[in-house]
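# how does the following fold in three dimensions:
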Amino acid sequence: MDLQRKLAILADAAKYDASCASSGSESRDSLDGRGIGSTEGMGICHSFTPDGRCVSLLKLLLTNHCQYDCLYCVNRASSNVPRARFRTEEVVGLTLDFYRRNCIEGLFLSSGIVKSPDYTMEQIVEVARSLREDHDFRGYIHLKTIPDASPELLARAGRYADRLSINIELPSAAGLKALAPEKDAPAIERSMARLRLHIDEARAAARPVAPRALPGAAARPAAAPRFAPAGQSTQMIVGADASDDRAILASSAALYRRHRMRRVYYSAFSPIPDASRALPLVAPPLAREHRLYQADWLMRFYGFAPEEIVTEGGLLRLDVDPKEAWALAHPEHFPVDLNAAPRELLLRVPGLGVASVDRLLLARRLRRLRAEDLTALRVSPAKVLRYVCADGHKPGAAPQPPAQQQQQQQELFP
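Sure, this is the predicted structure:
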């Protein structure tokens, strides 16, 4: 099979994996005239998957052959799809070629499982090793790790990758057992724990890189070996099983807490060819995926607990964002006084983000705030003024939420 045909098959096969982003990596570029690539800079030509996701990495599978038969996966062993397999040097060549053409900022590499988890992981690691050591590639590399691979291979992967990920796939062990019986939820979590340990050790030992010493100056300790400086991430499929949003967010919160996950990505299930009868025939609305991302943000940066975000029915509202849904459900907390409320309460005001709250706290040290000051603080008054009071402003009656939780429940779980 020629390289172009392989690329068409294996790039298309990788489009369902959302757990890739280049945020959070260390600064590393080639401005000193050595090496190829950078984790920073502009000029990347972005592409889009059919469901609207923006992709700036070369997203590939090493192969879509797989010995597992996960029912939700288009590349499962029993799937009737064209199969292909790259050689490691082909992936290296494609990455360098696309980077030189300014089409990508790095590589996201995953794979189906062939021969054994260790064999597959060795091939993935070899691609990253060759890019870093043979070609001095300094762009972004994200590797999908195989949970059942040996700890030694996982440790090697972290030496070359900016980020590692292991997909948890479904929010519950029961769901994983039903739809992916060859996968082991405890084994996935053990691999996540190993990665967290390596990442924590590398960060604890890290020291700033010393400038070149002057003649006669004492040598400074060498910097610690790097290990996945952008951390680890995972992905959960939304809508492939009966898990509601409450269960999904509770699972995400546990992953953040136990493994210091950098990101949990959510991917709305897409019906696949020759699907099993155990899977839904209709995809969940993409708005549900979007609301989960917003809820995830509230847990990570706004101090919300998962049980606060989803209440009745176990599903997030689709007509308003989760923060406003919480405000509508808790009118007793509003209006919030912009001149007196603590930071924790200001962060719960719809329309106020982390940066705008910090600007507001700085501004009110100088004088009392009025409604018209919101525009100067780069805050849109339209949403905020319904939930706050300030000098010269008191809101009218807070809007009441429509009764639609039961309707959403019937739409998503008929």
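# contacts and neighbour counts: CA atoms only from here.
Noted.
# so what touches the lengthiest helix in the chain?
Counting by DSSP state H, the longest helix found in the chain is helix 185-205. Contacts to helix 185-205, defined as CA atoms under 8 Å, 6 or more residues apart in numbering, come from residues 147-148, 151, 154-155, 166-168, 173, 176, 224-229, 231-232, 258-260.
# buried subset of the residues you listed?
By neighbour count, with 16 or more other CA atoms under 10 Å, the contacts of helix 185-205 hold 147-148, 154-155, 166-168, 176, 226-229, 231-232, 259-260 as buried.
# before we go on, could you also do this sequence so I can check it against the first one:
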Amino acid sequence: MDIAQKLSILADAAKYDASCASSGTSKRNSREGGLGSTTGAGICHSYTPDGRCVSLLKILLTNYCIYDCQYCINRVSSDVRRARFTAEEVVKLTMDFYRRNYIEGLFLSSGIIRNADYTMEQVVRVARMLREEQGFKGYLHLKTIPEASPELIAQAGRWADRISINVELPTPADLERLAPEKNLGRIRGAMTTIQRRIDQAKAEVKETTKAPPFAPAGQSTQMIIGATAAQDREILDQSSSLYRHHKLRRVYYSAFSPIPDASQRLPLMAPPLVREHRLYQADWLMRFYGFQAQELTTPEAPQLSLEMDPKMAWAMRHPQSFPVDVNTASREMLWRIPGLGVRNVDRILQIRRWHRVTLADLQRLRVSLKKVLPFVQTADHHPREIGSAQWQQTLKPAQQLELFAPAIGVVTGEL
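As a prediction, this is how the structure comes out:
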């Protein structure tokens, strides 16, 4: 099997890992269907710590795997075409693509071959060869294996900009049922070790700029959604715990996709993609808008609404909190107004230092008045308090539009 055939197989196999975000750009196509296409298999996009969007070669070192995770297309019992790169082939591919300006970095993951330590050694070897032998200064994201020795994970953090360990499923019971070789406690223990190394490296850099960095772009993880009966409330609780205890940069959500020869334990159909979108919106609210996980769902309704975004759903459950006077409310309360994002809240706070905010000011900020009017009070707009039942009628058109809102809102934060 030549290197192009391996690339076709292992780039396609890597597409199931969502923990390397895609920007959706299509400006760097070399030709339709070519290896340099940034929208085809093998090329993805991510963001560096300074906010730049970079194109990455996204591949598996191998799709052989000794584990039998029921949701994974590359599980040991799966009848798929297998391939394996050598470390030298990955290095050559990365440098060739980089020199042609197709990519600016590498996202490298792998199935487990022989054992966790052997696999991790091969992944680390690729990173070390790129950094030391090739002088590669581009972006490196390495997928680490929680069962690997702490020394190997430490080496991965030395060479990589970002490292990640996938929790895969939201609850320990889910993992025990569908991926018995994996253990959530062990995964989170590895995350704790990584976070301590990151914190230690940051402290050392403050003392001397010559201190070696350790995964300066932090760590991330991924959860598969819809492969089990786990509800959104459980998923968000798990994400909140990961952010709080391990300071993750991102939790990525990947809607389960049915696979060939699937186990009877798995659902026959994929969950609606809008559910994945709602989880990303809820995740954004937890990270940047001051919401707690428990606020976004209720014990009686543990699933996020598919008909409206989580902030709108929260507002509908709390009519007593509205309308909000944008001239006197705190930043935290302004964040909770549907239709206002973090950036526009900052602008409103600046405007009201000079004069009282009016509807014309909101229009100049390009705020959707149709969406915010029932929730705000301005110098020239004083809506009456209305009950939840009346809001159902008032907000119905906005809800219908919001259902198909583009996913880019998750990136900008304008919820």
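# need the TM-score between these chains.
Superposed pair, TM-score by TM-score structural alignment, normalised by the length of structure 1: 0.86. Supporting alignment: 371 aligned residues with a CA RMSD of 2.1 Å.
# so which of the contacts of helix 185-205 of structure 1 belong to helices?
Per DSSP H, the subset of these in helices is 151, 154, 155, 173, 176, 258, 259.
# which residues touch the second one?
For residue 154 of structure 1, the contact set (CA under 8 Å, 6+ apart) comprises 145, 195.
# gap between it and residue 106 of structure 1?
With distances taken as CA to CA, to the nearest Å, residue 154 of structure 1 is found 20 Å from residue 106 of structure 1.
# surely residue 182 of structure 1 is in contact with residue 71?
No. Taking contact to mean CA atoms under 8 Å, the distance of 10.7 Å between residue 182 of structure 1 and residue 71 leaves them out of contact.
# show me which of these two is the more surrounded one.
Looking at residue 182 of structure 1 and residue 71 with other CA atoms under 10 Å, you find the greater number of neighbours at residue 71, namely 24 against 13.
# what about that one, which SS state?
Secondary structure, DSSP: H, G, I helix; E, B strand; the rest coil: residue 71 of structure 1 is coil.
# what number of residues lie near the nearest residue to it once chain neighbours are set aside?
Spatially, and ignoring its direct neighbours in sequence, residue 71 of structure 1 is nearest to residue 179 (5.3 Å; CA to CA, 6 or more residues apart in numbering). Counted with other CA under 10 Å, residues neighbouring residue 179 of structure 1 total 21.
# need the contact list for residue 179 of structure 1.
70, 71, 72, 278.
# most neighbours among those residues, which one is it?
Using other CA under 10 Å as the neighbour criterion, residue 71 leads those with 24 neighbours.
# pull the contacting residues for residue 286 of structure 2.
Counting by CA under 8 Å, 6+ apart, residue 286 of structure 2 makes contact with 240, 292, 293.
# closest one of those to residue 110 of structure 2?
Taking CA to CA as the measure, residue 110 of structure 2 sits nearest to residue 240 out of the contacts of residue 286 of structure 2, at 27.2 Å.
# what sits against the closest one?
By CA under 8 Å, 6+ apart, the contact list for residue 240 of structure 2 reads 286, 292, 293.
# next up, identify which helix or strand it is on.
Following DSSP states H and E, one finds residue 240 of structure 2 within helix 232-246.
# same check, this time on residue 124 of structure 1
According to DSSP H and E, residue 124 of structure 1 maps onto helix 117-129.
# any idea which helix or strand comes after that helix?
Under the assignment DSSP H and E, the closest C-terminal helix or strand after helix 117-129 of structure 1 is strand 140-144.
# and that following strand, how far from structure 2 on average?
Mean deviation of strand 140-144 of structure 1 from its aligned counterpart in structure 2 after superposition (mean CA distance after the TM-score superposition for structure 1): 0.5 Å.
# just checking, what packs against that strand?
In terms of contacts (3 or more CA pairs under 8 Å, 6 or more residues apart in numbering; DSSP states H and E), strand 140-144 of structure 1 is packed against strand 106-110, strand 163-165.
# reformat those as JSON lines; add distance to residue 282 of structure 1 and mean neighbour count.
As requested, those are exported to JSON lines (distance: least, CA to CA, whole Å; neighbours: other CA atoms under 10 Å):
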{"stretch": "strand 106-110", "distance to residue 282 of structure 1": "27", "mean neighbour count": "26"}
{"stretch": "strand 163-165", "distance to residue 282 of structure 1": "28", "mean neighbour count": "27"}
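# could those go into JSON lines alongside distance to residue 362 of structure 1?
Shown next, in JSON lines, are these (distance: least, CA to CA, whole Å):
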{"stretch": "strand 106-110", "distance to residue 362 of structure 1": "39"}
{"stretch": "strand 163-165", "distance to residue 362 of structure 1": "35"}
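# average offset between the helix or strand where residue 8 of structure 2 lies and structure 1?
Using DSSP H and E, residue 8 of structure 2 maps to helix 3-13. Superposed on structure 1, helix 3-13 of structure 2 shows a mean distance to its aligned partners of 0.6 Å (mean CA distance after the TM-score superposition for structure 1).
# which strands and helices lie in contact with that helix?
strand 53-60.
# residues making contact with the strand it packs on?
Applying CA under 8 Å, 6+ apart, the set of residues contacting strand 53-60 of structure 2 is 7, 10-15, 23, 38, 42-48, 94, 102-111, 139.
# quick one, which of the residues you listed are buried?
Using 16+ other CA under 10 Å, the buried ones in the contacts of strand 53-60 of structure 2 are 7, 10-15, 23, 38, 42-47, 94, 102-111, 139.
# helix or strand: which one has residue 278 of structure 2?
Counting by DSSP H and E, the element that carries residue 278 of structure 2 is helix 273-288.
# what residues in structure 1 pair up with that helix?
Alignment of helix 273-288 of structure 2 against structure 1: residues 286-301, by TM-score structural alignment.
# same question for stretch 333-349 of structure 2.
Aligned by TM-score structural alignment, stretch 333-349 of structure 2 corresponds to residues 345-361 of structure 1.
# picking that back up, contacts for the helix holding residue 8 of structure 2, please.
Taking CA under 8 Å, 6+ apart as the rule, helix 3-13 of structure 2 contacts 41-42, 58-63, 73-74, 81-85, 89.
# could you pick out the buried ones from those residues?
By 16+ other CA under 10 Å, those give 41-42, 58-63, 73-74, 83-85, 89 as buried.
# in helices, which of those residues appear?
Reading helices off these with DSSP H, I get residue 89.
# the residue nearest the centre of structure 2: what secondary structure?
Compute the mean C-alpha point of structure 2, and by CA atoms, centre = their mean the closest residue is residue 252, 2.9 Å away. Assigned with three-state DSSP, residue 252 of structure 2 falls in the strand class.
# show me what it aligns to in structure 1.
Taking TM-score structural alignment, the alignment pairs residue 252 of structure 2 with residue 265 from structure 1.
# does its match touch residue 236 like I think?
Yes. Using CA under 8 Å, residue 265 of structure 1 is in contact with residue 236, at 6.3 Å.
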